[in-house]
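Engineer: Got a sequence here, can you model it:
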Amino acid sequence: MALQRLPLAIHTNVAELLDQLRAAGVAEFGGGASFLRRERKGRFYWYVRTRQVEGQRPERYLGPETQELLETIQQAQSAKGAADGRRMLVRALRAAGLHAPDDRTGRILSALAQAGAFRLRAAVVGTVAFQTYGAALGFVLPSQAVRTGDLDIAQDYGVSVAIDDGLDRSFLDVLRAADPAFTPVPKLDPGKSAAYRTPDGYAVDVLTTSRNAGDEETSRLEALKTDATPLRFMDFLLRDTVEAAVLHGDGVLVRVPAPARYAVHKLIVSRKRGQANPKRRKDVEQAQALIEALSLDDPFALREAYAEARDRGEVWRKLLDQAVTLLPADTRAALEG
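Structural biologist: Alright, predicted model coming up:
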């Protein structure tokens, strides 16, 4: 497939939007917030202590110390409200051909972001994540590969257990802030649910990493206050997630899988779906688009992710070998080096 490269000015606007969203996200804690640096096992982590509420000053986790986070904190300490400017950037990026979610998905992502889900290292996975990669990589991605009617949210089980922070209310209550019609879909295990639906069929599924071959039907994600369905291969997808801007409203800052990992993961899961499943073809289309974009600008990340997946065992290699036969010869060559 022929990918259209975005003008440099548009790609620059994407970077500017991301910078503004990061600063705005931290600034939302308010002028009375203070930032705290803590050491744990030789690494430094940052927290924000918000303004006093009912005699307490809650602390919120921001993430491991990076130069980017330090710059974001510095910007946030002096940032003013710039929502109108971000809204203009979002409109310009959408007009340039970058993909945006439907309004309901945008509202749900905004509610999750405001509640802190992505700060807590939850990630958008699936087609809604794919929609963000055009902006990140500087290409207009094929429109047939971005259509979806659901939303998948995932969090690494180990992260959820280890992180000393969580949502202020249940995951379901956060969803209902965006659409009151959401109801939990019950699992066989009484009282548990890892999926939420509206009467017209819109679905939000919560996923997590598989810990062993004998996983229960659900795992509890304490940080997100919901159950989740454990899936194999999810640990590969969720390693080293990245920030992305969703083009809704004045922008929504989310986390998504690294594009190279997403591409390789899609090749793997395409072989796990049934022959009649329409998502099988879309998996390959998304993988092909990302492979072709990454081969031009970041071939090393692409080949590193592919090599890592192949090194994970015979089952992984077999699934990848089957999937790559469906790719055009030049795309396959870019992947295999």
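
Engineer: Could you use CA atoms for every contact and neighbour count after this?
Structural biologist: Will do.

Engineer: Just want the most central residue of this structure.
Structural biologist: Val256 (2.4 Å; CA atoms, centre = their mean).

Engineer: who's in contact with that one?
Structural biologist: Applying CA atoms under 8 Å, 6 or more residues apart in numbering, we find Val256 in contact with Ala123, Val124, Val125, Ala129, Thr241, Val242, Glu243, Ala244.

Engineer: could those be laid out in CSV, adding secondary structure and distance to Glu336?
Structural biologist: Listed next are the contacts of Val256 as CSV, based on DSSP: H, G, I helix; E, B strand; the rest coil; distance: CA to CA, whole Å:
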residue, secondary structure, distance to Glu336
Ala123, strand, 28
Val124, strand, 27
Val125, strand, 24
Ala129, helix, 24
Thr241, coil, 23
Val242, strand, 24
Glu243, strand, 27
Ala244, strand, 27
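
Engineer: What's the local residue count around the nearest residue to Glu243 once chain neighbours are set aside?
Structural biologist: Nearest non-adjacent residue to Glu243, counting by CA to CA, 6 or more residues apart in numbering: Arg255, 4.4 Å away. Using other CA atoms under 10 Å, Arg255 is surrounded by 28 other residues.

Engineer: compare with the first, here's sequence two:
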Amino acid sequence: MSPFPLYEQHEQAYCSQFANVEQAASTQDRVLMGAPGTIIEHRRGGAVYYARQYMGPEGRRQEESLGGPQGDPEVDARVEQVRRRIELGKDLIGRIRDLSKLGFQLADNKTYATVGVLYNYGLFEAGAVLVGSHAYAVILNSLGIRAVSYETEDIDIARRHQLALANPPQGGLLAMLKETGINFVPVPALKRGEPSTSYTEAGKSRFHVDLLVPSRDDTFPTVPVAELNAHATGLPYLAYLLGKAQTGTLISRHGAVPVRVPESARFAIHKLLVSRLRTNTLVKSQKDVRQASVLLAMLGEHRTGDIEDACAELPRSARALVRRTLPEVEALMRDAHEAGLAELESGLAG
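Structural biologist: This is a model prediction of the structure:
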């Protein structure tokens, strides 16, 4: 049995600092791709044209044209709007730099740009949910705790119902992703002739985005997502995970972006469930159980009732699978986190 705590709480002052970052991030009408950068001027003949020069998510200097000439009311308004976004972005980065030193979870720059472009198109407001290890990092920060982080090159985006998007691009999800400046391409499906449900950065990079939807049974079908002009992989029990969601904020060295993530207790229970659905990836299964145990430990000690509520809404067909994880969970939580373990056992016994 492990006598060592799975997490540490951040001091209240640091949690307040993070809350201020979240509040400021929520005021953004649009997230800038890459670092905030600066506005520069180009002279063409006797006229002045504007551009934003910045460091892109892949670490290369880039330029975004803002138009011209200087003096055109529409152009000047656009430049001023971008200038305000740059100022807010730089302010956020200064605060995030301090938080990173304190152990708050930071996403890499590619992830920030990718999630940011989805925010710009209103996916999270429309109901899309960030899941997977990046959601885990967002939840840790929201709960005000520090724990072992897991590096990942996967971005998992899920949706339960059709998203009511105001202005999606003609090219759908792939066109959105390309606006990051990252050269995304579809990943060929395992079965010849089936559409792709995943997008990866061209070349040797393993960075990729997966689109997920609930499966109606225990299979993993390929499902069309018409509003994104894309296809998704259906996952068993994903509807349970997406049944309750909460707002959160993903932070990185390039800025902060509001997102939607699963409710914390459901995320933990679903992680245990997924660990039993993985049949050939022991390392990932162990990671799932540990992430779940961290959240269960915190919730049992500081949010009594959340775990039992999440267990009560777990489909009965999934209960046996989650119970199989109890020996592993107990090995991590016994002695150090009795409250969370007891509430989990009680919730699964009902």
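
Engineer: Mind giving me the ChimeraX command for buried ones among the contacts of Val256 of structure 1?
Structural biologist: Those of the contacts of Val256 of structure 1 that count as buried under 16 or more other CA atoms under 10 Å are selected in ChimeraX with:
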select :123,124,125,129,241,243,244
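
Engineer: ok, back up a step: now that the residue nearest to Glu243 of structure 1 has come up, it's in contact with Phe118, right?
Structural biologist: Yes: contact criterion CA atoms under 8 Å: Arg255 of structure 1 and Phe118 qualify, at 5.9 Å.

Engineer: Can you show me the helices along the stretch 1-150 of structure 2?
Structural biologist: 12-25, 73-101, 109-120, 133-143 (DSSP state H, counting those that start in this stretch).

Engineer: how much space is there between the equivalent of Ser16 of structure 2 over in structure 1 and Leu6 of structure 1?
Structural biologist: Counting by TM-score structural alignment, Ser16 of structure 2 corresponds to Thr12 in structure 1. Note on Thr12 of structure 1: its distance to Leu6 of structure 1, by CA to CA, to the nearest Å, is 10 Å.

Engineer: do Val324 of structure 1 as well
Structural biologist: 27 Å.

Engineer: Which one of these two is surrounded by more residues?
Structural biologist: More neighbours surround Val324 than the other of Val324 of structure 1 and Leu6, with 21 against 17 (other CA under 10 Å).

Engineer: you'd agree the more buried one is up against Leu267?
Structural biologist: Yes: assessed by CA under 8 Å, Val324 of structure 1 is found in contact with Leu267 at 7.3 Å.

Engineer: OK, contacts around the aligned residue in structure 2 for Thr209 of structure 1?
Structural biologist: In structure 2, Thr209 of structure 1 lines up with Pro214, judged by TM-score structural alignment. Contacts for Pro214 of structure 2 (CA under 8 Å, 6+ apart) come out as Arg159, Arg160, Gly234, Leu235, Pro236, Tyr237, Leu238, Ala239.

Engineer: what about the closest residue in space to Gly132 of structure 2 that isn't next to it in sequence, which helix or strand?
Structural biologist: In this structure, Gly132 of structure 2 finds its nearest non-sequential neighbour in Asp156, 5.8 Å apart by CA to CA, 6+ apart. Taking DSSP states H and E as the definition, Asp156 of structure 2 sits inside strand 154-158.

Engineer: so that strand aligns onto which residues of structure 1?
Structural biologist: Strand 154-158 of structure 2 maps onto residues 150-154 of structure 1, going by TM-score structural alignment.

Engineer: so where do the strands sit in structure 2?
Structural biologist: Assigned by DSSP state E, structure 2 shows strands spanning 8-9, 38-44, 47-55, 61-67, 129-131, 145-146, 154-158, 184-186, 198-201, 208-214, 222-225, 230-235, 245-252, 255-262.

Engineer: Export these as CSV, with columns for distance to Ala331 of structure 2.
Structural biologist: Formatted as CSV, the strands of structure 2 follow (distance: least, CA to CA, whole Å):
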stretch, distance to Ala331 of structure 2
strand 8-9, 19
strand 38-44, 52
strand 47-55, 45
strand 61-67, 48
strand 129-131, 26
strand 145-146, 20
strand 154-158, 28
strand 184-186, 41
strand 198-201, 35
strand 208-214, 31
strand 222-225, 37
strand 230-235, 28
strand 245-252, 29
strand 255-262, 26
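
Engineer: most neighbours per residue, which of those strands?
Structural biologist: The highest mean neighbour count among these, using mean count of other CA atoms under 10 Å, belongs to strand 255-262: a mean of 27.

Engineer: Give the aligned range of that strand in structure 1.
Structural biologist: The aligned range for strand 255-262 of structure 2 in structure 1 is 250-257, by TM-score structural alignment.

Engineer: Tell me how far stretch 246-256 of structure 2 lies from the chain's centre.
Structural biologist: Distance of stretch 246-256 of structure 2 from its chain centroid, counting by CA atoms, centre = their mean, to the nearest Å, is 8 Å.

Engineer: who touches it?
Structural biologist: Residues contacting stretch 246-256 of structure 2 (CA under 8 Å, 6+ apart): 21-22, 25, 34-36, 89-90, 92-93, 96-97, 105-109, 112, 137-139, 142, 257-263.

Engineer: now do 7 Å
Structural biologist: Contact with stretch 246-256 of structure 2 is made by 22, 25, 34-35, 89, 92-93, 96-97, 106-109, 112, 138, 142, 257-263, as judged by CA atoms under 7 Å, 6 or more residues apart in numbering.
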